[in-house]
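Trainee: any chance you can model this:
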Amino acid sequence: MDKTYIEVEEAAHTMKLLGDRTRLTLLGLLYSGECCVCELVEVLQMSQPSISQHLKKLRDARLVKEKKKGQWVFYSLNTSHETYPIVHQVLKQIPDQKEKLRALEDKGLRIQCD
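Mentor: Here you go, the predicted model:
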């Protein structure tokens, strides 16, 4: 059975993106499920432009996907990206970020749109 390898350049780029605390936290939050930018701003207590800059880097690298629902933009992990196995292994090693999302939900600040 042939093993599929990740290109070194692609792996290095992904690991560089994971090396930033904010981006790693964003990916950890998205590991728990899809989130709206405004939810990420609230959880991380950072400005919307700052969060958007980090998300743009992750989106440009195709590590996250975005989906528009009305006026909202939701982000999720791109589990089909060739370096997702690296991302997945790293995210399994950091603290679960679900509690931060639960706290947001308890405050009534989770976005629910259908």
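Trainee: rest of the way, CA atoms for contacts and neighbours
Mentor: Noted.
Trainee: from residue 64, how far off is the spatially most central residue of the chain?
Mentor: Nearest to the geometric centre of the chain sits residue 27, at 2.9 Å (Cα atoms, centre = their mean). To residue 64, residue 27 is 8 Å away according to Cα to Cα, to the nearest Å.
Trainee: the structure of the following sequence is requested for comparison with the preceding one:
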Amino acid sequence: MQTSIMEIDETALILKLLGDKTRLTMIKMLETNDYCVCEFVEVFKVSQPAISQHIRKLKDAGLVIEARKGQWIVYSLNRDSNFYPLIRSLLKHLPNQDYYLQELEEHGLRISCE
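Mentor: Sure thing, here's the model as predicted:
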């Protein structure tokens, strides 16, 4: 089997994960910037546990990675994932979501984890 060919079952799982609007938006946002959970809470106006569940599912699938930056855990798109080529081709068809970052910055909420 070639490494560029993905299994149907795995691909179906990834597409199902991204079938959720919040997770799909998160992935699109992570295409251009890293985010902290608290920033996603502010953007999506949902609880921290709800955002953490979405992040956990994306991490478990290998689509998102985390890194500690000072007191914060910051999430980014895993460009080393076997599914990244699929994700990248999908994201090309979606509108830019950077306005969320701009709104956070305008309201002084960029990296506001405490």
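Trainee: coming back round to it: which residues do residue 27 and residue 64 of the first structure both contact?
Mentor: Taking Cα atoms under 8 Å, 6 or more residues apart in numbering as the contact rule, residue 27 of the first structure and residue 64 both touch residue 77.
Trainee: same for the lengthiest helix in the second structure, what does it pack against?
Mentor: Ranked by number of residues, the top helix in the second structure under DSSP state H is helix 48-60. Applying 3 or more Cα pairs under 8 Å, 6 or more residues apart in numbering; DSSP states H and E, we find helix 48-60 of the second structure packed against helix 21-30, helix 37-44, strand 64-69.
Trainee: can you rerun that using 10 Å?
Mentor: helix 8-18, helix 21-30, helix 37-44, strand 64-69, strand 72-77 (3 or more Cα pairs under 10 Å, 6 or more residues apart in numbering; DSSP states H and E).
Trainee: of those, which is nearest residue 103 of the second structure?
Mentor: Of all these, helix 37-44 sits nearest to residue 103 of the second structure, with 8.6 Å by Cα to Cα.
Trainee: and the contacts of that closest one?
Mentor: By Cα atoms under 10 Å, 6 or more residues apart in numbering, the residues outside helix 37-44 of the second structure that reach it are 22, 25-26, 29, 45-52, 55, 72-75, 100-101, 103-104, 109-114.
Trainee: coming back round to it: check the mean deviation of the longest helix of the second structure from the first structure.
Mentor: Once fitted to the first structure, helix 48-60 of the second structure is off its aligned match by 0.4 Å on average (mean Cα distance after the TM-score superposition for the first structure).
Trainee: what angle do that helix and helix 37-44 make?
Mentor: 110 degrees (axes from the mean of the first three to the mean of the last three Cα atoms, to 10 degrees).
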